[in-house]
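A.B. asks: coords below, sequence missing:
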């Protein structure tokens, strides 16, 4: 059966699925997937509804990962109902049109196209759809992947439908992402009168020296696939209303976006080393939202490149830039890459995608399935 991605994308947009709400989005998908032979499993963790759908048997097992949750529409500025799914001047308008209800709909349409052309398609196709990608990402993809491991259903490879294209559809495939580490540093000193500094220990001076040491030199010069890692101080707080008092403590926060030359453990060790030298009396809190990952060129990436070249007529750039995505969790289990629509309007007022591009994305995804499944 053939399937136009536009009505499905409109139906999904009309679900007000702001994280972690579902508002019927997964039921819309189930209704589209069941006639294609998918067995659908609703997986609820905490307040988050997730969907895993699978058809076929044997290898290879290609999974599509995406999300139906969206960021809030905002209070004003939209020229249309952000949850209306309206088409205006050839563009599908609404929250999630780009990120990424349009991409989810395009993949389902692609599956329908492929099965119509090749009813005996080998291997397994599956979809992991979460309602927690735009939120804490605690009860979504991570938990479903654990369930898949317990069921012996871990895929051989995975396409994530994030809107990775920059100018033209297919111009960018993300084969990795930088890691992200947040740190809170509190330097402890001894409070005193600023006229008698010898009787105090100024934590601000120590904190400034530590931050200067951390930012004096680049963390690295980049790698073959990654740009240089960056360390940005995002806040320095003392909370001292007096001009003549040396405060008892001073706090700074920083964020490190790091490539595959570093890990959470190595960066934490670096911070502790500098603080031990410049500010021995300190506390350090570190949280890492994801390690860096890289899917190196090989059969899977080559299949994606062939699909883009065949359908879009261009050679895609293999990229690792941007923020984090759920691909960071999937990379622990199998090769993963991100390929999707042009993301120029994602998270913006009047988020939209051209209807022609939505249909072109469905054709590209159909080619991807055929290239990977053989």
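C.D. replies: Sure thing, it's come through. The model shown is predicted, which means the values in this text are computed figures rather than measured ones.
A.B. asks: C-alpha only now, for contacts and for neighbours.
C.D. replies: Will do.
A.B. asks: next, the distance between the ends of stretch 69-81.
C.D. replies: 17 Å (Cα to Cα, to the nearest Å).
A.B. asks: which residues are in contact with that stretch?
C.D. replies: Contact with stretch 69-81 is made by 17-22, 82, 86, 93-96, 99-100, 130-134, 347, 349-350, as judged by Cα atoms under 8 Å, 6 or more residues apart in numbering.
A.B. asks: and that stretch, which residues are buried?
C.D. replies: For stretch 69-81, a neighbour-count test (16 or more other Cα atoms under 10 Å) marks 69-73 as buried.
A.B. asks: could you do stretch 24-42 as well?
C.D. replies: Buried residues in stretch 24-42, defined by neighbour count with 16+ other Cα under 10 Å: 25-26, 29-30, 32-33, 36, 38, 40.
A.B. asks: okay, pairing it with this:
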């Protein structure tokens, strides 16, 4: 069966908890091969990380080239006894399909595949009636964990083969309350670090022989995070720096610790680059330390840079297709966390539009069958407009 509900069910029945594939990519590969796609199963490796299977499939050899991206890996189901149905059953009850990945994001992938198959069937097996145009799929099994051997390497592999993408639709669950309310057109960047403050360990009864880093790190936390990083931009909310833990590694109540550490994360907008952001925080730290406090920041490597797909013909045709099917004009949003769109944005403009994300990662993750059918129609509308 090539409808979205059947494809979602078949994918959900593959227990593809990262990095396991469990047959999920095979389900898609079989469907796409039968429709005339050239497919490639690509496995990437890196020392210290599990090998990951990925799938690239393309039909057509000319532009314009639209690619649908997504991931078939899922988070663990948690306590399976707490589920109303089997976590990997794909069971439909009262018009709702249950299972881990139904929303995030096997359902979105299923809708894009079903839409593409319907589009090709209506065009004699071609992306466009005149024979031009290309459609492809970039599917990874490494999004829910470290994202080392997935989309970022699949894109590099495709680029090395001469593949060029004009636009991308990523089927992540972008909608907040109801299908059609939100298109994600960008994401803030993410940068983490650890603030280290040096002291001098000693006995609490003799504080003059020690240097307590706890009051110092408290002052520095306030100095670094109290003043806003910015006030937002045209398409992004304000950047924010949040301290997430403070630790001195001390179990004794009569010992002044020798060091204190505080971890933090920054979600930043297009007012900053990664380099300028680090410089801003380091400048605040130096000013607050003066000549007395000894402190430094250890920055964590980050590939979560800020990006935005600005409004234009591509976003316009997506909005039009969504409004036609759902009756809603979606908001173009840059809110939320990170996704593989941060990698894709270096290769082509990308938007995220998928299902409603309210139950993703939860027990009894589920999607109304009606939403799967509507999302398929939206993708059909995008394809029709794209190749018009």
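C.D. replies: Thanks, I have the structure now. Since the model is a prediction, treat every value here as computed from it, not as a measurement.
A.B. asks: can you calculate the TM-score here?
C.D. replies: TM-score for the superposed chains, counting by TM-score structural alignment, normalised by the length of structure 1: 0.96, backed by 373 aligned residues with a Cα RMSD of 1.5 Å.
A.B. asks: before we move on, back to that, with secondary structure and distance to residue 77 of structure 1 added, can I get the buried residues of stretch 24-42 of structure 1 in a markdown table?
C.D. replies: Putting the buried residues of stretch 24-42 of structure 1 into a markdown table (DSSP: H, G, I helix; E, B strand; the rest coil; distance: Cα to Cα, whole Å) gives the following:
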| residue | secondary structure | distance to residue 77 of structure 1 |
| --- | --- | --- |
| 25 | helix | 25 |
| 26 | helix | 28 |
| 29 | helix | 29 |
| 30 | helix | 33 |
| 32 | helix | 33 |
| 33 | helix | 35 |
| 36 | helix | 39 |
| 38 | coil | 40 |
| 40 | strand | 38 |
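A.B. asks: so who does residue 32 of structure 1 touch?
C.D. replies: The neighbourhood of residue 32 of structure 1, defined by Cα under 8 Å, 6+ apart, consists of 8, 108.
A.B. asks: at 7 Å instead, please
C.D. replies: Listed by Cα atoms under 7 Å, 6 or more residues apart in numbering, the contact set of residue 32 of structure 1 is empty.
A.B. asks: what does it correspond to in structure 2?
C.D. replies: With TM-score structural alignment defining the correspondence, residue 32 of structure 1 maps onto residue 31 in structure 2.
A.B. asks: from residue 375 of structure 2, how far out is its match?
C.D. replies: Per Cα to Cα, residue 31 of structure 2 is found 19 Å from residue 375 of structure 2.
A.B. asks: any idea how far residue 191 of structure 2 is from the match of residue 32 of structure 1?
C.D. replies: Relative to residue 191 of structure 2, residue 31 of structure 2 is positioned 39 Å away (Cα to Cα).
A.B. asks: just residue 249 of structure 2 next, same as before
C.D. replies: With the distance defined as Cα to Cα, residue 249 of structure 2 ends up 24 Å from residue 191 of structure 2.
A.B. asks: those two: who's more crowded?
C.D. replies: Here residue 249 of structure 2 and residue 191 are compared on neighbour count by other Cα atoms under 10 Å; more neighbours surround residue 191, at 21 against 11.
A.B. asks: what strand or helix carries that one?
C.D. replies: Remark: residue 191 of structure 2 resides in strand 189-198, with elements defined by DSSP states H and E.
A.B. asks: for the spatially most central residue of structure 2, helix, strand, or coil?
C.D. replies: The geometric centre of structure 2, computed from its C-alpha atoms, lies nearest to residue 339 (Cα atoms, centre = their mean), at 1.4 Å. Of the three states, residue 339 of structure 2 takes coil according to DSSP: H, G, I helix; E, B strand; the rest coil.
A.B. asks: and residue 288 of structure 1, that one's in a strand?
C.D. replies: Yes - with three-state DSSP as the criterion, residue 288 of structure 1 is located in a strand.
A.B. asks: quick check: closest non-adjacent residue to it.
C.D. replies: What sits nearest to residue 288 of structure 1 in space, not counting adjacent residues and going by Cα to Cα, 6 or more residues apart in numbering, is residue 181, at 4.3 Å.
A.B. asks: so residue 315 of structure 2: helix, strand or coil?
C.D. replies: The assignment at residue 315 of structure 2 comes out as helix when based on three-state DSSP.
A.B. asks: who's in contact with the counterpart of it in structure 1?
C.D. replies: Superposed on structure 1 with TM-score structural alignment, residue 315 of structure 2 falls opposite residue 301. Residues in contact with residue 301 of structure 1 (Cα under 7 Å, 6+ apart): none are found.
A.B. asks: and stretch 211-229 of structure 1, which residues are buried?
C.D. replies: Neighbour-count burial for stretch 211-229 of structure 1, with 16+ other Cα under 10 Å as criterion, is recorded at 211, 214, 219, 222, 225-229.
A.B. asks: structure 2: matching residues for that one?
C.D. replies: Mapped onto structure 2 with TM-score structural alignment as the criterion, stretch 211-229 of structure 1 occupies residues 221-239.
A.B. asks: next one: that stretch to chain centre, how far?
C.D. replies: 23 Å (Cα atoms, centre = their mean, to the nearest Å).
A.B. asks: if anything else comes up later, I'll come back, but that's it for now.
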